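*Asks:* Predicted structure and sequence below. I'll ask about it afterward.
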Amino acid sequence: MKYRIAYIDEDKGWINTFYQTFKADFEVIRVEVNSESSVETILDSLLASDLNAVVTDYLLEENAEVPFNGNKIVEELKRIRPHFPIVMLTSYPTQAIGHTDDVHIIYSKDILTVENDKDQEELDIFKSKIQSNISNYYRKIKDTNTRIEQLVEKRNKEGLDIKEEEELTKLYILFDELNPEGKDLPANLVHRDSISKLNEFVNETKEILEELKKLNQKK
């Protein structure tokens, strides 16, 4: 089964180029930005499309009458799904680097232009990186799920020490970030008391982090 990825751009030519380049390796969902687009509508579309990764152009306002670029989509998607696989392709890498927190997701669109064997090799490596990024993301979900189940089972049988309780708390928070819709919860957690504790852990920790941010801003 092919991974399902979205490509976002305001230029139909680049959208077609990306589709033709990647259609053999991925199921490509084409998202064209136009004057009616907003970050919110794009995000709603992405979140409803059951995607495995998102690739976006950076300079969306170049040919579309919109007040945002691809970095804004990245920021909002990362806020909702911090670990979700995202890539930014651009003809303006220097400009994109100056407006993007994670510079490692930025690649030049030149990678889509294959003129010789070296170019093809670079493109193949890029495709492998996307596939590995996606598979690593789902492996992280699985590993987190498995470790939570192990710790919950141990807690129910013999109890946890302080270090293990701390690890479980961090895993709850990580799992909440990996699964913001609450999908694929471990079987041992699908109980009202367990879910309440998970939500309490997550909410309390987030509140503490927010308070720390406020204190740091006052300094």
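*Replies:* Nice, I can see it.
*Asks:* C-alpha from now on. contacts and neighbour counts both.
*Replies:* Fine.
*Asks:* got the residue ranges for the strands in the protein?
*Replies:* Listed in chain order, the strands found in the chain under DSSP state E are 3-9, 26-32, 53-57, 86-90, 106-108.
*Asks:* and here's the other structure:
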Amino acid sequence: MCGRNSLFIDQADLEARFDAEVVADGGYTPRYNIGPGDNLHIVTNEAPDEIDASHWGLIPFWADEPEEGIINARSETAAEKRVFQEAWESRPCLALSSGFYEWKSPNGGSKHPYRIHREDDPAFAMAGLWDVRAGEDEAISCVTILTTEPNDLMNSIHDRMPVVIPRDAESDWLAADPDTRKELCQPYPKDDLDAYEISTRVNNPGNDDPQVIEPLDHEQSGLGEFSS
């Protein structure tokens, strides 16, 4: 799954990376600890040259409150679930990230947080679905992140991972038909993802600063640490 995100690249670099302009109300502020219900910055198929902000948690049609939003959707079954069907058919988006967080419980013990990022790219994109739901005062743009089976790196941390879109497939994800997008919902195929253990400061969403991403004990964990 993906239950915590970050995006802290400079705005100019973010816009250059995705060839899009930030149009979000309130602009753009770097974030190191983005939790469910916060805003995610996204690029949608309807506005591929814009970076907007969207409530993290796709709000079901039966929900009374935005807090009932669904933060993740299984890519294998999203097309079959009524709550995601329309978005799957016609509203793909890119959920932008500088790295996401996942928790590992070795031998069933206490959970240890890890930061997963892409070594060669200060910002990358995860596959998402967006929608607009009526709110009490205004319409609410909302988004869910699609998940898939883990790749080799993630397999030792968690049994799911977000669908990370290779850079050369980002435009395809936004423009393709549902069947083609389905084929893109695979474990991340490249070897440029890395992971390292961080402190439990990330557990508190109120901790939203560069210290969150510091390697635990200032030693970055490599792939070898995750091998059994």
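*Replies:* Sure thing, it's come through. Everything quoted here is computed from the prediction, not taken from an experiment.
*Asks:* Assuming the best superposition, what's their TM-score?
*Replies:* The pair, once superposed, lands on a TM-score of 0.25 when counted by TM-score structural alignment, normalised by the length of the first structure; 101 aligned residues with a C-alpha RMSD of 6.3 Å.
*Asks:* quick revisit: would you list the strands of the first structure in CSV and tack on distance to D44 of the first structure and mean neighbour count?
*Replies:* Shown next, in CSV, are the strands of the first structure (distance: least, C-alpha to C-alpha, whole Å; neighbours: other C-alpha atoms under 10 Å):
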stretch, distance to D44 of the first structure, mean neighbour count
strand 3-9, 13, 23
strand 26-32, 12, 18
strand 53-57, 13, 23
strand 86-90, 16, 23
strand 106-108, 23, 19
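*Asks:* wait, which of those strands is closest to D117 of the first structure?
*Replies:* Closest to D117 of the first structure of the strands of the first structure is strand 106-108 (C-alpha to C-alpha; 17.9 Å).
*Asks:* just the helices in the first structure please.
*Replies:* Taking DSSP state H, the helices of the first structure run over residues 12-22, 39-47, 70-80, 93-97, 117-157, 162-178, 192-218.
*Asks:* What helices and strands are in contact with the shortest one?
*Replies:* To tie it back to what came earlier, the one meant is helix 93-97 of the first structure. Packing partners of helix 93-97 of the first structure (3 or more C-alpha pairs under 8 Å, 6 or more residues apart in numbering; DSSP states H and E): strand 106-108.
*Asks:* I'd like to know which elements the strand it packs on is packed against.
*Replies:* Judged by 3+ C-alpha pairs under 8 Å, 6+ apart, strand 106-108 of the first structure is in contact with strand 86-90, helix 93-97.
*Asks:* picking that back up, would CSV of the strands of the first structure with distance to E75 of the first structure be doable?
*Replies:* Output for those, formatted as CSV (distance: least, C-alpha to C-alpha, whole Å):
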stretch, distance to E75 of the first structure
strand 3-9, 14
strand 26-32, 18
strand 53-57, 12
strand 86-90, 10
strand 106-108, 13
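*Asks:* before we move on, back to that, of all the helices of the first structure, which lies closest to T56 of the first structure?
*Replies:* Closest among those, once you apply C-alpha to C-alpha, is helix 70-80, at 6.0 Å.
*Asks:* Now do the buried residues in the closest one.
*Replies:* For helix 70-80 of the first structure, the neighbour count (16 or more other C-alpha atoms under 10 Å) marks 70-71, 73-74, 77, 80 as buried.
*Asks:* same question, stretch 140-159 of the first structure
*Replies:* Within stretch 140-159 of the first structure, the residues scored as buried using 16+ other C-alpha under 10 Å are 140-141, 144-145, 148-149, 151-152.
*Asks:* now those in CSV, with distance to E165 of the first structure?
*Replies:* CSV is the format used below for those (distance: C-alpha to C-alpha, whole Å):
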residue, distance to E165 of the first structure
K140, 20
I141, 19
T144, 15
N145, 16
I148, 11
E149, 13
L151, 8
V152, 10
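*Asks:* just to revisit the earlier point, which one of the strands of the first structure lies nearest to E167 of the first structure?
*Replies:* With C-alpha to C-alpha as the measure, strand 86-90 is the member of those nearest E167 of the first structure (27.3 Å).
*Asks:* The closest one packs against which elements?
*Replies:* Right, strand 86-90 of the first structure is packed against strand 53-57, strand 106-108 by 3+ C-alpha pairs under 8 Å, 6+ apart.
*Asks:* May I see those organised as TSV, with distance to S135 of the first structure added?
*Replies:* As requested, these are exported to TSV (distance: least, C-alpha to C-alpha, whole Å):
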stretch	distance to S135 of the first structure
strand 53-57	10
strand 106-108	19
